[in-house]
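>>> compute the structure for the input listed below.
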Amino acid sequence: MDRALRSVNRVLLALAGLLLLALGLAALVGGFDLARHWNFDMPSGWPWARPDDVLLSGTDRTKWRDESWWWPSVFAGLGLLVVLLLWWLLAQLRRRRLGEVLVESGDGEGALLRGRALANVLEAEAASLPGVDKAAVRLTGRRTAPRASVELLLSAHAEPGPVLGRVSGEALENARSSASLEALPAEVRLRTVKHRPERVV
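Here you go, the predicted structure:
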């Protein structure tokens, strides 16, 4: 789902960028009268080619106002646009956690494990490792191919390298094998405890 959301984001950003680029170029061509200065012709029917032209004339703006279908179509289009924008906004704000993980037994059968339960076990094991004060784990991806996002708060004198090795070789490997997963890709973020400076007299 996250991959689909990223694809939608890229498409929307690309379309918005192309639209803004086209509008910007049209404003430059019309506002600076580039067609006359550089001796080229705009396409037939181009609405804004000179500085004194307008994008929509009064006739164009009021052309369909007396038609019975005009205002319902305008409101329906705007309503659909608002719904799509709200869906897109909520999709960005929603924290996408993996609800369940498929645990295969090897004979073609399997069981569903709650994603939160697996994350809690992985979180507890990571937090119990030497040099780790606190751990937070979030599972994303698909139930057949989960991904782990791990945040670790390290102790003041912990060495990041050995801690990362233990998390990868012990906690993540135990979670992968217990859920019978072929792989458990993970992104691990390390933070250290910040102590307030103390004045020594």
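>>> going by C-alpha atoms from here, please, whenever you check contacts or count neighbours.
OK.
>>> state the distance from residue 160 to residue 115.
To residue 115, residue 160 is 27 Å away according to Cα to Cα, to the nearest Å.
>>> out of those two, which sits in the busier spot?
Using other Cα atoms under 10 Å, the more surrounded residue of residue 160 and residue 115 is residue 115, with 19 against 16.
>>> so that one touches residue 101, yeah?
Yes - at 5.7 Å, residue 115 counts as touching residue 101 under the criterion of Cα atoms under 8 Å.
>>> report the next helix or strand after the lengthiest helix in the chain in sequence order.
Scanning the chain for the longest helix, with DSSP state H as the assignment, gives helix 2-31. Where DSSP states H and E defines the elements, the next helix or strand beyond helix 2-31 is helix 34-37.
>>> and that following helix, what's buried?
residue 34 (16 or more other Cα atoms under 10 Å).
>>> cool, and stretch 18-26?
Counting neighbours by 16+ other Cα under 10 Å, stretch 18-26 gives no buried residue.
>>> got it, and stretch 103-123?
Under 16+ other Cα under 10 Å, the buried positions of stretch 103-123 are 103, 115, 116, 118, 119, 122, 123.
>>> could you give the number of residues near residue 6?
Neighbour number of residue 6 under other Cα under 10 Å is 12.
>>> going by distance to residue 73, which of the buried residues of stretch 103-123 wins?
residue 115 (44.6 Å; Cα to Cα).
>>> structure for this one too, so we can compare:
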Amino acid sequence: MNNKWNKIIYKIGSSFYDNLFNTGIFLKARKRIFQEVPFHSQQKILYVGIGTGADLELINYKDYDITAIDYSPEMLHKAKRKFEHSTITFLEMDAQKMTFEDESFDYIVASLILSVVPDENKCFGEMIRVLKKNGSMLVFDKFASNNQKKPLAQKMLRPIISLLGTDIGRNFEELFNKNNQRLKIIKDEPIMLSGMYRSIEIIKLY
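Predicted structure coming up:
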């Protein structure tokens, strides 16, 4: 997994992404998560890895100051077309190296991004950097079980699935523990596929 390969994968995937990941159990999960996000009108909100804008369709986006970034120009183009008459700011940007100033946002939504970027530690670190003190972060993604012993099938499938631009072996606890002196988890909820997909709410303490 690298940025060059991801651009190719998501250029191809942009044409059918919504048909796979904005229907069925994914749509049900998104509704469960994003229709209850406690945004406030005075907040500056950042969507990291907006994709085709599926998550934005589930909120009253006209009420909020939203910036949305994605590394794939094709995915971003799909999102822009859906919300061409909105005030949402869409930017093509690498989530591992954002151009925003420190502490720029009150709320960050990271939906299905930490499992697809080449370096999840850089991406998570950048999200922490641009999040304001006492700001909130919502992570919706797939993570490997925290058990030390990984299933054999997962070990075998991981390199194959990585060729499709996503990693099924990343561990959120390992990622979080590198930064937990600045963060606090306030909610960690299994969402689907036996808890592989989770919704995690985090506050930045300082």
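>>> where does the TM-score land?
Laid over one another, the chains give 0.24 as their TM-score (TM-score structural alignment, normalised by the length of the first structure), with 75 aligned residues with a Cα RMSD of 5.0 Å.
>>> look at residue 90 of the second structure and say how many residues are nearby.
19.
>>> so where do the helices sit in the second structure?
Under DSSP H, the second structure gives helices at 3-13, 17-21, 24-34, 73-82, 120-130, 152-162, 172-177.
>>> okay if I get the ones you listed as JSON lines plus mean neighbour count and distance to residue 138 of the second structure?
Shown next, in JSON lines, are the helices of the second structure (neighbours: other Cα atoms under 10 Å; distance: least, Cα to Cα, whole Å):
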{"stretch": "helix 3-13", "mean neighbour count": "16", "distance to residue 138 of the second structure": "23"}
{"stretch": "helix 17-21", "mean neighbour count": "14", "distance to residue 138 of the second structure": "18"}
{"stretch": "helix 24-34", "mean neighbour count": "16", "distance to residue 138 of the second structure": "9"}
{"stretch": "helix 73-82", "mean neighbour count": "19", "distance to residue 138 of the second structure": "20"}
{"stretch": "helix 120-130", "mean neighbour count": "19", "distance to residue 138 of the second structure": "11"}
{"stretch": "helix 152-162", "mean neighbour count": "13", "distance to residue 138 of the second structure": "24"}
{"stretch": "helix 172-177", "mean neighbour count": "14", "distance to residue 138 of the second structure": "13"}
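>>> residue 45 of the second structure: which of these is closest?
helix 120-130 (10.8 Å).
>>> which helices and strands does the closest one pack with?
helix 172-177 (3 or more Cα pairs under 8 Å, 6 or more residues apart in numbering; DSSP states H and E).
>>> counting by contacts, list what the helix it packs on packs against.
helix 120-130.
>>> can you do 10 Å?
helix 120-130, strand 183-192 (3 or more Cα pairs under 10 Å, 6 or more residues apart in numbering; DSSP states H and E).
>>> burial of the closest residue to residue 188 of the second structure other than its chain neighbours, as a residue count?
Leaving aside its chain neighbours, residue 188 of the second structure sits nearest to residue 200 (4.4 Å; criterion: Cα to Cα, 6 or more residues apart in numbering). Residue 200 of the second structure has 20 neighbours, counted by other Cα under 10 Å.
>>> same thing with residue 13 of the first structure?
12.
>>> I'd say residue 178 of the first structure and residue 103 touch.
Yes - using Cα atoms under 10 Å, residue 178 of the first structure is in contact with residue 103, at 8.6 Å.
>>> which of the helices of the second structure sits closest to residue 190 of the second structure?
helix 24-34 (10.2 Å).
>>> which residue ranges form the helices in the first structure?
Under DSSP H, the first structure gives helices at 2-31, 34-37, 58-62, 70-93, 115-127, 160-166, 173-178.
>>> contact partners for residue 23 of the first structure?
Contact analysis of residue 23 of the first structure by Cα atoms under 10 Å, 6 or more residues apart in numbering lists 17, 29.
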